[in-house]
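>>> Next input, structure requested:
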Amino acid sequence: MINEAVQLRVEKTLSFVPEGNVISYGLLADLCGLPGRARMMGKCLQEIETDCNWHRVLRADGKIALPSGSDKAREQRERLIAEGVEVKRSRVNMKNFGWTPDIHTILVALEY
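Purely as a prediction, here's the structure:
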């Protein structure tokens, strides 16, 4: 079980990812102050009960990490497409749709 403080960090960080953009598990971990803990982010997202924009989190290569053909993978794909993110073969071009926070967000808004 992931502790509540980490869950709150993840939820807050994801709230900054704009609609139509995605972030990798690794960058999410880095921005949460937990470098190298990409897998922890996946576990944390499974435990969070609120809709925290989980669908905007992908593997570093832009691929949907959920099992192909699963209901959740379909939901993630549909939600991304609805936001204008191009998804081809369960993959998103991270150069086109990947979110990189500006320096103000990193230094002031995230507060970690």
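
>>> From here on, just use CA atoms for contacts and neighbour counts.
Fine.

>>> which element is the closest residue to Cys52 other than its chain neighbours on?
In this structure, Cys52 finds its nearest non-sequential neighbour in Glu11, 5.7 Å apart by C-alpha to C-alpha, 6 or more residues apart in numbering. Following DSSP states H and E, one finds Glu11 within helix 4-15.

>>> Second input sequence below; structure requested for side-by-side comparison:
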Amino acid sequence: MNDFVSRVLAVVESIPPGRVMTYGGVAAALGSRAARAVGQTMAYYGSDVPWWRVVRASGHPAVDHESRALEHFRAEGTPLRWSANGVFRVDLAAARYDGEQ
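Reported below is the predicted structural model:
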């Protein structure tokens, strides 16, 4: 595992329950703009860290992991927003974590 991967995983592990970071936020925490590389890292190496705490910039969880993420969000009390058609996303205004709090 390279240094970037281990640093991404360390940031993800530091996100408290009920809070989230975007892929870009994780990259920024590393002094990088490589949000896509964070996504790739999570896809390949993220299964052993709280992967559901990393969301897209829209607040939506990773594609094809919505139902599993929802279980975790509910268990942790993560603030969510629901649309009229039943689609959810994380309320980023309430749940965003920047590593400083």
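
>>> Superposing both, give me the TM-score.
Once superposed, the chains reach a TM-score of 0.83 (TM-score structural alignment, normalised by the length of structure 2), with 96 aligned residues with a C-alpha RMSD of 1.8 Å.

>>> which residue numbers in structure 2 go with the helix holding Glu11 of structure 1?
Counting by TM-score structural alignment, helix 4-15 of structure 1 pairs with residues 2-13 of structure 2.

>>> Counting neighbours, show which residues of that stretch come out buried.
Buried residues in stretch 2-13 of structure 2, counted by 16 or more other C-alpha atoms under 10 Å: Val5, Arg7, Val8, Leu9, Val11, Val12, Glu13.

>>> What of stretch 38-47 of structure 2?
With burial defined by 16+ other C-alpha under 10 Å, the residues of stretch 38-47 of structure 2 counted as buried are Val38, Gly39, Thr41, Met42, Tyr45, Gly46.

>>> Identify, from those, the entry nearest to Tyr97 of structure 2.
Distances from Tyr97 of structure 2 to these, taken as C-alpha to C-alpha, are shortest for Val38 (16.1 Å).

>>> Assign whatever residue of structure 1 lines up with the closest one to helix, strand or coil.
Under the alignment (TM-score structural alignment), Val38 of structure 2 pairs with Met41 in structure 1. Three-state assignment for Met41 of structure 1 (DSSP: H, G, I helix; E, B strand; the rest coil): helix.

>>> Chain neighbours aside, what residue packs nearest to the residue nearest in space to the middle of structure 1?
Centroid-nearest residue in structure 1: Val57, 2.4 Å away (criterion: C-alpha atoms, centre = their mean). In this structure, Val57 of structure 1 finds its nearest non-sequential neighbour in Ile23, 5.0 Å apart by C-alpha to C-alpha, 6+ apart.

>>> so which helix or strand takes in the one you found?
Element membership for Ile23 of structure 1, per DSSP H and E: strand 23-24.
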